[in-house]
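1. Okay, here's the prediction I keep looking at, along with the sequence it came from:
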Amino acid sequence: MMAQASGEVEAKLRRSGLRPTRQRVALAALLFAKGDRHLTVEELHEEAVAADVPVSLATVYNTLHQFTEAGMIRVLAVESNKTYFDTNVSDHHHFFVEGRNEVLDIPVSNIEIGNLPAPPEGMEISHVDVVIRLRPKAD
């Protein structure tokens, strides 16, 4: 079963134009094994260490950015000091739960965006990210 999953991960990397190195395959397998989710470099590194995948934090950082450039994941900046990587690359928006550092998907059909400004000459809008910040209600 693991070999099949590994083969699927290798194929996904190749389709994205990336060479399936041992570290990329291991990190992609961890990243995509749990379905759509949002995680930081540090969180994926912790998962890799727990799974006995020998990678440095810098390697995880570089690999996630390679996956982003290849269109496999999206970057989601919700705080100035923390970047999340989103395995769901479809158009959708997010709730961010302050204090818990939790990111939740909002289906794109739940938000209507209009009256966007015209982009500067020679530019086009690639996508719009909406982040709605939440906090527990005060009693």
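-> Done, it's in.
2. going forward, measure contacts and count neighbours with C-alpha atoms only.
-> Noted.
3. For the closest residue to Val131 other than its chain neighbours, the count of nearby residues, please.
-> What sits nearest to Val131 in space, not counting adjacent residues and going by C-alpha to C-alpha, 6 or more residues apart in numbering, is His94, at 4.8 Å. Neighbourhood size, His94 [other C-alpha atoms under 10 Å]: 19.
4. doesn't His94 fall inside a helix?
-> No. Under DSSP: H, G, I helix; E, B strand; the rest coil, His94 falls outside any helix and is assigned strand.
5. contacting residues for it?
-> Val103, Leu104, Asp105, Ile106, Asp129, Val130, Val131, Ile132 (C-alpha atoms under 8 Å, 6 or more residues apart in numbering).
6. Name the next helix or strand downstream of the helix or strand where the fourth one lies, please.
-> Ile106 is located in strand 102-107, with elements delineated by DSSP states H and E. Beyond strand 102-107 in the direction of the C-terminus, DSSP H and E gives the next helix or strand as strand 131-134.
7. residues making contact with that next one?
-> Identification of contacts with strand 131-134 by C-alpha under 8 Å, 6+ apart yields Val78, His93, His94, Phe95, Phe96, Val97, Glu98.
8. Pick out whichever of the residues you listed sits closest to Asn115.
-> His93 (17.5 Å; C-alpha to C-alpha).
9. wait, what's in contact with that closest one?
-> Going by C-alpha under 8 Å, 6+ apart, His93 touches Asp105, Ile106, Pro107, Val108, Asp129, Val130, Val131.
10. try it against this one:
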Amino acid sequence: MHTEQRLVEWLARGGLRPTRQRIALASLLVGDGEHRHVTAEGLYAAAAGTADKVSLATVYNTLRAFCDAGLMNEVVVDGSRSYFDTRLDDHPHFYWEDTGALTDAPAAQLKIAELPAAPEGAEIARVDVVIRLKKA
């Protein structure tokens, strides 16, 4: 299947119109079929090297739209840094403090025995596990 058609279908799964900016950013995120963990700033820098120029505000707004549409997840590693993950299944992450990289951790090795009950009127939407690493 043609790459642009795959991107249009990916956007349609989230109920999003295939605008020029969304297609350009989706191409960088999922165009090759690989999963990615990106920051908005990193995606903006990658987009700067393409013919489709987008503003940093557009990158932030588009990433938020992709998350709201269920096409990707936001992983917050601290109060000032968010990564956007194209892999949607439940899985833990390693955050490499020395380099600022976020990578997938082996889910099969993680055992969560029990979660606290959600407060009345709420339900658990997702559990994010971020394991912070530094050089020994």
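-> Sure thing, it's come through. Everything numeric in this text was worked out from a predicted model, so none of it was measured.
11. rewinding a little: filter the contacts of strand 131-134 of structure 1 down to the buried ones.
-> Among these, those classed as buried by 16 or more other C-alpha atoms under 10 Å are Val78, His93, His94, Phe95, Phe96.
12. May I see these organised as CSV, with distance to Met1 of structure 1 added?
-> Output for those, formatted as CSV (distance: C-alpha to C-alpha, whole Å):
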residue, distance to Met1 of structure 1
Val78, 36
His93, 34
His94, 33
Phe95, 35
Phe96, 35
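13. Which two among those residues are spaced furthest apart?
-> Greatest spatial distance among these (C-alpha to C-alpha): Val78 and His93, at 11.5 Å.
14. Highest neighbour count among the contacts of His93 of structure 1?
-> Neighbour counts for the contacts of His93 of structure 1 (other C-alpha under 10 Å) peak at Val131, which has 18 neighbours.
15. Just the closest of the contacts of His94 of structure 1 to Ala58 of structure 1, please.
-> Val103 (23.2 Å).
16. separation between the closest residue to Thr87 of structure 1 other than its chain neighbours and Asn88 of structure 1?
-> Closest residue to Thr87 of structure 1 apart from its sequence neighbours, by C-alpha to C-alpha, 6+ apart: Ile73 at 4.7 Å. In this structure, Ile73 of structure 1 and Asn88 of structure 1 are 7 Å apart, going by C-alpha to C-alpha, to the nearest Å.
17. And for Leu57 of structure 1?
-> Leu57 of structure 1 is 23 Å from Asn88 of structure 1, by C-alpha to C-alpha.
18. How about Thr40 of structure 1?
-> From Thr40 of structure 1 to Asn88 of structure 1 the distance is 14 Å (C-alpha to C-alpha).
19. same thing with Val130 of structure 1?
-> Distance of Val130 of structure 1 to Asn88 of structure 1, computed by C-alpha to C-alpha: 15 Å.
20. what comes up buried for the longest helix that structure 2 contains?
-> If you go by DSSP state H, structure 2 has its longest helix at helix 56-68. Residues of helix 56-68 of structure 2 classed as buried by neighbour count (16+ other C-alpha under 10 Å): Leu56, Thr58, Val59, Tyr60, Thr62, Leu63, Arg64, Ala65, Phe66, Cys67.
21. Out of those residues, the closest to Arg81 of structure 2 would be?
-> Closest approach to Arg81 of structure 2 among those (C-alpha to C-alpha): Tyr60, at 12.7 Å.
22. Can you tell me the closest non-neighbouring residue to the closest one?
-> Leaving aside its sequence neighbours, Tyr60 of structure 2 sits nearest to Ala40 (C-alpha to C-alpha, 6+ apart; 5.9 Å).
23. How many residues are close by that neighbour?
-> Neighbour tally, Ala40 of structure 2, other C-alpha under 10 Å: 21.
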